[in-house]
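J.: Just need the structure, nothing else, for what follows:
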Amino acid sequence: MKLASVGSKFVFVLFFALGLALAAGTPAGTEIRNQASAKYTDSSGQPQTTTSNEVVTVVQPVYGFTITPDGTEAAPGQIKTGLQGAPVYFNYVVTNTGNIADTIQLTAPQGTADAFDFSSVKIYHDANCNGTVDPGEVEVTSVRLDADASTCVIVEAVIPAGEADGNTGHANLSGASTGDPSQTDTANWARAVVTSQAVLDAAKGSSPSGTVVPGATIDYAVHGSNKGGRAAGAVTGVAVVDGTPTDGILIADAIPADTTYVLGSASGTAGAGSVSVIYKVGGAWTATEPASGSDVSEVALLIAGAGAFFPQGAQYRLGFQVTVDAGTPAGTTIENTATVNFDASGDGDGGDTGEQVESNTTRTPVGASRAVLNGPAGDPDSDGAGFSASYTDPSGTTWTYAETTDTSDPRNDDAQRINEAVHGGDVVYFKNTLTNGGNVEDSYTLDVGGVPAGWTCQIMAADGTTPLANPVGPLAAGAALDYVVKCTIPADVTTASDTDLTVRATSEGDPAVWNETHDVVPPVQSGYALDLAKDGASGDGDPANDNPAPAAVDPGATAYYGFEVSNTGQNPDTYDLGVTVPSGMTPTIYPDPDCDGVLDSPAPAPVTDTGLLDPGEKACFVLAVEVPAGAPPLTQDPNDPADDNVTITATSNANPAISDTITTDLIVNPVADLRFTPDRNGTVTSPGTIVYTHTVSNLGNEAASVTFAESGSTHPTWTYQISTDGGATWTDVASAAAINLAPGASQEVQVRVIVPDGEPIGAIDTNRITANADYPTATDDSAGVTDTTTVVGGDLRIEKRGETCADAACATITSADASQAKPGEYIRYTVTASNIGTADLKKVIVSDPLPGYTDFASVSASTTVAGAQLLFSTDGTTWSPTAPTTLATGQAVFVGLDSNADGAVDENDLLAPGASLTLIFTVQVQ
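T.: As a prediction, the model looks like this:
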């Protein structure tokens, strides 16, 4: 047979969604982002965190569509009766099941297993899906649909004049995707049966024609007429109304699922017979409308009459309303079809071919009713119920909050305020809850506003450690997600009033839908304070007793002063130590671990700061002031602070505006000898270089020529060099040129230690540098310094890569770098955490969050640590050797190294240098 001849035609472009089935999942162009993180304890005992590179996957187009109803020539999906020379109308729905807009090419071939060809076949766009070709509706050859959108089309087929009753003709609506021509739908056959008897048709429409939301009203109307060759007759006992059988024609319409009949809305008319509206209640027909619309399961127009009473051209109409039930999910399609039962053959049974007619099916999509609730943990709707008033952060600090609610605000504005004092340098945490209050799955962008300059605020998972990338989700309707706002306050910040951090959650589906919650930080107090005083006097609040006692020494001797520094602030801090002494004298500060004010022997390595002190912690030191030989006497008044010639200052490293100073006297009495000071103690990486600075002093009464030598090094591969010109030139220690020192003169000498690659952490080398003084007449003298060098290091590197696979086992890889993926494909992330340092790392935990637009598939892990096991967790605290099999949106999977296989992840679990652990995390693109 032939293709139908088609007159003037249009390509119909449609962006109207009749259904929201989301058949093809995540829209093309969506970015799926994923970043792993790890935490561990380094070789110095300090907790550390690090993050991997981010893997970004772009979702690729998937094309697909359906045409319904389906049917073959042998078993067509639609059968209509028609009069010779008249058209019959076949109703279809075309749906884009892909994830990207597409144009569907349409044709209407005729059958080969029938009795005749239609004289013409045309395809029309049924704009309002009422089953009728209305004025202005155009003939089309294609339709363009957004992803998941549907539209109605009508195939009009004209039966040739003169065809015999009972003959059949077949037509098919066939389609092909423009985006992917391999996607076709060609089995949608319909059959027309020729008749000269009565033909009642039925066309059904609904209003509105677009999407509806829960609570909306839908108007239904079904109408038709007798388009046949004779009058239509009554069906005997077509309906039993209130127990009485009634003859006539029945147009019945079931109340669709997810809707409720609107009382008083049903009405009907007909061009012949006696008209009444009847209702099916409890499975039986009644002429009395019930008191509740929910009791009505079906509405009907009963046209009572006898014999062939409904003439050619007579029309009928039935109309009624329903409301969409509350809670109906977005994506639901409310379908409605009416049926007509009449007698065409005169036997009154209403069961012959063509005597039971179905209308077209209206399809009303339930659209997205988007809403978002965003508030303090446990209380996103701000009604005060369920509020979680505390949160313990990853460091173990517990924050408590007071909630303020405002249920009168249309967006449920609310706030929580930290109860504890907050200081500069603090990291504060707020736990919040985000809930999808709509009827459709949605994702959300979380933004923190009102962040002061210098502050850093991040959105984290509920564990407070794992970063959450925007958008978060998707969340199913009614689902909730806990998240944490983490804000780092700069060390030098103070504020006079509250800081209001506004956290806005914005719907990805409709950016006009958003909700804010307020996380309030109380006035920020200074986090830094200190007290510098003589031994035993810091932190007592009495500045009158802070100054150390004066010291009296001979020329060439050393004066010692014991002092201590207390951290009286709220944050850990390091204090830089500064000293001023009389000209020509050399001050050196040493740690004093036992706080006895006496320099330990051997002397520890000098320091220039206190090291890190926790709040309330103190550290003791000894200031050694070397008085050069030949120095003139210094006479001071111990009772007059105004002439003090030694000052010690401690300055906050975090906030240099915070400092404290003490003063004392140095009284000098004048001897002659050579001094070489001080000993040095330092740390260096492998490979690495460290420079120690020393001072050689002639405290004698005549000039001296000074040379240098070394001894004591136990590492022959380490190189020691010396410079006597401030680092401009370097030589081997023994090859250094002699320096000449006048009486009382001093010169700085630098020693450079070069450590090669491959030295283990903890390796120590102690080298003695000796200065030998040659005096013209006096006995030669010598002095030396000891340089102690320790190798330190350790680091965790975390690397991430991804690949896209066609299957969960990744037997077929479609993208080697996971730069793209299609809905239904799998992304396999491989996260490797390696100890690239030279010291053991402790308590190593790697975490990876489930990215948006994906579902959990599987997780596994391995390690190179012999005898170790890997433990899994979904909260970072509860561990199991069994990998999880499910993971919720926004949740992370944690893998911890249990090197001693004791079932715990703690400080006893070690990741040795060069060792690694690997996490393999597979997800499926929605």
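
J.: CA atoms for contacts and neighbours, from now on please.
T.: Will do.

J.: so how far is stretch 784-797 off the chain centroid?
T.: With CA atoms, centre = their mean, to the nearest Å as the basis, stretch 784-797 stands 40 Å off its chain's centre.

J.: Would you mind measuring the gap between the ends of it?
T.: End-to-end distance of stretch 784-797 (CA to CA, to the nearest Å): 42 Å.

J.: And Tyr590, how close does it get to Thr269?
T.: 106 Å.

J.: neighbour count winner among these two?
T.: Neighbours per residue (other CA atoms under 10 Å) separate Tyr590 from Thr269, with Tyr590 holding more: 22 against 19.

J.: Quickly find the element holding the more buried one.
T.: Assigned by DSSP states H and E, Tyr590 belongs to strand 586-591.

J.: run this one through as well so I can compare:
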Amino acid sequence: MKQRFQLSKIATALAVVGGVSFFGSSAMAATSTPLAGQNISNVATATYTDNTNTERVVTSNVVKTLVAQVGSFTLVQSNERQTAANSSVSFPHILTNTGNGTDSFTLNITNDAGTFDWASYNVYIDRNQDGIADDGAAALTSTTAIELAAGESIGLVVVAKTPLAATAGQNDSLILTATAKTTALYDAGKNTASNTDKATIITGAVIEIKKEASVSTIGANGYITYTLTFQNKGTAAATSDVIIYDVLPSNVTFDTSTVPDAKLVAYYNGSSTALNPGNADADGFYFKTRSDAKEAFTFNAGKLAAGSTGKLSFTVKVKNAAANGEKITNTAYADTDGFTPGTNTPLTPDNVPSVPPVTTDTTLVPSNPNNVTVVGTTAHSINDDASVSWTDNNVPAGSAAGIDDQVHAAAAQGQAIVFGNNATGGDVIYVHNSGTTADSYNLSVAAAAGSSLPAGSIIEILKADGKTPVTDNNTGPIEAGGSLKFVVRVTLPTSGTVVPGTKLIMTSASVSNGSNKDTISLVVDSFTKSAVDLVHNKGTAALPDYVGDGQNSSTGVPDTALVPGTSKPLDVTIKNTGGTPDNYNIAVEGVPTGWTAELFGKDASGNCTNTKVTNSGTIANGGTGSYCLVVTAPNGTPATNIPETITVKISSPSTGSNDSIGFKLTIAEQRAISFTPDRQGQLAPGGSIIYSHTLSNIGNVAEAAGGKTLNFALPTPAAGETVTVYVDADGDGVLDAEELVSTATGHSLNEILQNAKFDKNGLAGLQQGESVTVYVKVEAAATATAGQSYTSTVQIQPEAGAVLGSNSILSITDRTVINLGSVRLEKFQFAADCTAVPADADYTINLQNAKPGQCVFYKVTATNQGNAGATAVVINDAVPAYTTYKTGSIARDPVTQGTAPTEAGGNVNYNVGTLTPGASATLKFAVTVDKATTP
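T.: Modelled structure (predicted):
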């Protein structure tokens, strides 16, 4: 009677026992299909020159795309066996999930047409893939299913029994079909796969061979011991010598002729005496590396008696070039007549057919195929050598001058400190993957012991172009043997300074192996402070006589007697004694009630003008600016010899350099949180900007749950700006009112993270590995002046007494500079098939999902929101990890704006030129989500 049954769920515990193999435990290679749920983040930058002739850098919002799941699997292989009546026969198979996410599979066995009916048949788990049902394993039933993670494979074996009444020449077949349960993940017709197992009844000798490996996973240069078990299950001895042979896979070796290795030996039936691989002996074992470079051996097992069993074991070494995730697949054969098919030529290593042989020779019996998965090793370094990988301070002898595991930079106040933005070794930063598998690395920068940066400093890690920030401070995947260049930019707060010799430590840590870390030192060799001296010229423009030299000094400034109702001009001169051009806001304080004291400009002859001044404008280093302080005491002011002191104060909005001078006047927190990155941007007076940040739980416990709280210490505006903070609980990229952080009930960070909008999976709080986007909105005062800056710091605070891990990043700092030519950069995306032609309305800032092989279309728009022109505008972007640039997709709008954008080596560049107030320019390009080629 023909029978049919289905298998269902196999316990997920299979994932942790031997025989369940994976493509690899570390990051998949850059050209592989990324795993479902992989985050593809991207951010653009733009540089431009504002109306004060200062170069500015602005970053866009981050857009995120999640890799969607696609289904793919294999079931191998079909089998043909010879067997006797009333005998069991085994058919091995391997089921592998080659998709990019977890799926479950059902199995179905159909008894196909034949000349006898099977007495019974069942399917079993074969964890070590030796073609034998595992000891004590129960037959899979119709209530079980097989769940496999991406890249996971499991061995199966169909064990069938022939009926007693079967006669020689009869045959029957079984069809094993695997069906994926999540049909929507597969192309039409691709959610099933079948193998056919056929057995033919013979009399006399029936030879069966099985192959077992000592391990299921192995690293490069590791050793695998294979055991071949062969048996005569028939009723009579073999009439000819049975030849066992194997052609080894190309990623292992048994050859010791070049490099001796005592471990590469073979033994028979448990003997402690190794077999001789040469042909001139009587042990029957003959190994040879053939002229086609393939390694093969034969073993003469003799005329096996009925019921007899033999075991041949041999050890091979995995070659150094074996890559992570690579499969070592091998099948051995028993030839029952000892000749090549259709001839009388004895089998030797030189003439055994390649695996698998293409033949209908019924005397040839294959073993089960055996898979061992190569697991890569992790090793890397970060150093200042563009070509050679070496770790902390182990500088190779003979290295070029300047290569010392330190990157040096000179700094000046008011300018960013940039490390590694050089073309050659010595002062470059490279991360090298010296392991055997693709890996990615988390990067961090912190002050070394004994060094510090001023509060509010912004540290940015940039890609090789020195402009585009990395996302989530991660390198993205680097293939084995590869390297990537990075640049570090440190922006100090307005008044910030550092001492020469200040050292920062940049650390790279393997994502696959957190203990694999390396560091490089970033050293500030020199620092030129900004300096200014506010003085009074008591002489003339032609013959100046300056007094009041020194910080906040009024020494030598004479008292001045005012005539009530009569204005008195007093000279005020600003000397820029620093090393860089600067500008200064000017304020007058201490003016008595009813008096007036105003500052005016001077003409070329030194005469006071009618132009009021509140900012000096740019003064070159070493240069001066001269102004008139016009003071008037009202009519009726009583005469007094007790002076009133009016103070003029100046302060640079760019560097914080300041000075003052007085005029005396008489009358006749393993919890770990990552909150990144710091941002900076520009605004016109009265404008607004939104900065996006990512708050991630990088520890191993849930935050904002189970008594663990996270809340914000919000910034206190200090210069008339308005700062608001939102937590994007629903992930839609929209600043909703209920997501505003405030003191109102339900609006603290902790409460928002426990809100049902964020709690999508029934797990309150910020779970391990979970992230949420935090938006900081900065609105400038309408009275803000060019060069003024706002520093907005948002800090994470856990509950009282709690300590978060040392790897936590608990605050972000956003620096906003006011200028009249202010460029805003916005980034949008659209995920679709690569044949799509997106309309402008299709683009969004919201999260997208894309399948491997689909495209993500990007649109980056730069808009001048100020009231002065922005020149030398350049938009920079980069192709994100796990994607490839779509050739020919780059475009600009308007097509006449600037020069045509280009893509080279993953860097996208658009030289926009000048943007007038209110004008915009748009860069468009597309990337393809990586998809591995199906063999």
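
J.: TM-score them against each other, please.
T.: Scored against TM-score structural alignment, normalised by the length of structure 1, the superposed chains reach a TM-score of 0.69; 720 aligned residues with a CA RMSD of 4.3 Å.

J.: quick check: the strand holding Tyr590 of structure 1 aligns to which part of structure 2?
T.: Under TM-score structural alignment, the alignment places strand 586-591 of structure 1 onto residues 596-601 of structure 2.

J.: The matching stretch vs structure 1, average offset?
T.: With mean CA distance after the TM-score superposition for structure 1, stretch 596-601 of structure 2 departs from structure 1 by a mean of 2.4 Å once superposed.

J.: how about the strands in the stretch 601-750 of structure 1?
T.: Assigned strands in the stretch 601-750 of structure 1, in chain order: 609-613, 618-626, 646-652, 659-664, 666-668, 674-677, 680-684, 688-698, 704-711, 719-723, 731-732, 739-741, 746-755 (criterion: DSSP state E, counting those that start in this stretch).

J.: Repeat that for the stretch 101-250 of structure 1.
T.: Under DSSP E, counting those that start in this stretch, the stretch 101-250 of structure 1 gives strands at 102-107, 120-126, 140-145, 150-158, 168-172, 174-177, 184-185, 189-194, 203-207, 217-225, 235-241, 244-254.

J.: before we move on, back to that, format the strands of the stretch 601-750 of structure 1 as JSON lines; extra columns: mean neighbour count.
T.: Shown next, in JSON lines, are those (neighbours: other CA atoms under 10 Å):
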{"stretch": "strand 609-613", "mean neighbour count": "18"}
{"stretch": "strand 618-626", "mean neighbour count": "23"}
{"stretch": "strand 646-652", "mean neighbour count": "21"}
{"stretch": "strand 659-664", "mean neighbour count": "20"}
{"stretch": "strand 666-668", "mean neighbour count": "23"}
{"stretch": "strand 674-677", "mean neighbour count": "24"}
{"stretch": "strand 680-684", "mean neighbour count": "18"}
{"stretch": "strand 688-698", "mean neighbour count": "20"}
{"stretch": "strand 704-711", "mean neighbour count": "20"}
{"stretch": "strand 719-723", "mean neighbour count": "20"}
{"stretch": "strand 731-732", "mean neighbour count": "16"}
{"stretch": "strand 739-741", "mean neighbour count": "17"}
{"stretch": "strand 746-755", "mean neighbour count": "20"}
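
J.: Just tell me which of those ends up closest to Gly169 of structure 1.
T.: strand 688-698 (91.0 Å; CA to CA).

J.: the inter-axis angle of that closest one versus strand 680-684?
T.: Put simply, strand 688-698 of structure 1 runs at 170 degrees to strand 680-684, going by axes from the mean of the first three to the mean of the last three CA atoms, to 10 degrees.

J.: I'd like to check what contacts the strand holding Tyr590 of structure 1. Which residues are they?
T.: Strand 586-591 of structure 1 has contacts (CA atoms under 8 Å, 6 or more residues apart in numbering) with 579-581, 599, 603-608, 619-627, 678.
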